[in-house]
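Enquirer: Give me the fold of what follows.
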Amino acid sequence: MFERIRKYAARSRGTGATEGAGMSPRGERRAHNLFEAAATYVAARAEDDQDRLEEASGWVSPEALSFGVSELACRAVVELARVRAQSPRTVARDLLGLPVA
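Expert: Presented below is the predicted three-dimensional model:
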């Protein structure tokens, strides 16, 4: 949530273009965090973009990427469960095509 606020504030100051390209507001190269890597990795898998998938895989360690993907999956299931008014367990099983337990 704070990351979204920070990005919004950066865009309102006119620095969003450089930050989106992996640069800090001062034009310095910045490191990607594990959540950026996870979001990019999952989106690339969904879009079957092998180049972007490999790029995101190199931003953080495999362990950090695994943690980020797991956290993203958890948050996505919780949000989808809220939208569907179902339990996270029901949503997760449905997304994976598993029978209702």
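
Enquirer: okay, CA-based contacts and neighbour counts for the rest of this
Expert: Fine.

Enquirer: Doesn't residue 32 belong to a helix?
Expert: No. Using DSSP: H, G, I helix; E, B strand; the rest coil, the assignment for residue 32 is coil, not a helix.

Enquirer: and it, how many residues sit next to it?
Expert: For residue 32, the count of nearby residues is 14 (other CA atoms under 10 Å).

Enquirer: again, but for the one 5 residues further on
Expert: In terms of burial, residue 37 registers 24 neighbours under the definition other CA under 10 Å.

Enquirer: which non-adjacent residue is nearest it?
Expert: Excluding the flanking residues, the one nearest residue 37 by CA to CA, 6 or more residues apart in numbering is residue 56, at 5.1 Å.

Enquirer: Another sequence for comparison is provided below:
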Amino acid sequence: MFGRPRKTFARFLTSTRAEAREGPQQRGHNLFEAAAVYVSARAEDDQDRVYEAAGWVSPEALSFGVSELACRAVVALARERDESPRTVARALLGLPAA
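Expert: Down below sits the predicted model:
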């Protein structure tokens, strides 16, 4: 019952501490960082982090970052499985082999 509010509050404290360490010259989030957080939050069904990451960059930049992450993941899995990227992508989406 208290898991979600506790996690949200813990994230808030962590970000506040990070801001205090970084000082007034905070670095912004880049699109790949936003894409990584967005995709991992979607996988973990963490809607708060999804919204947070989506606010870091423009929707177009986030879309590009997610696309780039997907491409890199498919290539990495294809190498690991010794299969073609096309076969891996179709398998991940549950599509029949072409």
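
Enquirer: ok, back up a step: which residue in the second structure aligns with the residue nearest to residue 37 of the first structure?
Expert: Matched by TM-score structural alignment, residue 56 of the first structure corresponds to residue 53 in the second structure.

Enquirer: residues in contact with its match?
Expert: 34, 35, 37, 38 (CA atoms under 8 Å, 6 or more residues apart in numbering).

Enquirer: Check the mean deviation of the helix or strand hosting it from the first structure.
Expert: Using DSSP states H and E, residue 53 of the second structure sits within helix 47-54. Here helix 47-54 of the second structure, set against the first structure after superposition, deviates by a mean of 0.3 Å using mean CA distance after the TM-score superposition for the first structure.

Enquirer: how about that helix: buried residues?
Expert: Buried residues in helix 47-54 of the second structure, counted by 16 or more other CA atoms under 10 Å: 49, 50, 53, 54.

Enquirer: Just put the residues you listed in a markdown table and tack on distance to residue 80 of the second structure.
Expert: What follows is the buried residues of helix 47-54 of the second structure, written out as a markdown table (distance: CA to CA, whole Å):
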| residue | distance to residue 80 of the second structure |
| --- | --- |
| 49 | 29 |
| 50 | 28 |
| 53 | 29 |
| 54 | 30 |
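
Enquirer: picking up where we left off before, I'd like the distance between the residue nearest to residue 37 of the first structure and residue 85 of the first structure.
Expert: 33 Å (CA to CA, to the nearest Å).

Enquirer: same check, this time on residue 24 of the first structure
Expert: From residue 24 of the first structure to residue 85 of the first structure the distance is 40 Å (CA to CA).

Enquirer: Looking at these two, which has the bigger crowd around it?
Expert: More crowded of residue 24 of the first structure and residue 85, by other CA under 10 Å: residue 24, with 17 against 10.

Enquirer: tell me how far stretch 85-98 of the second structure is from the chain's mean position?
Expert: When C-alpha coordinates are averaged (CA atoms, centre = their mean, to the nearest Å), stretch 85-98 of the second structure and its chain have centres 22 Å apart.
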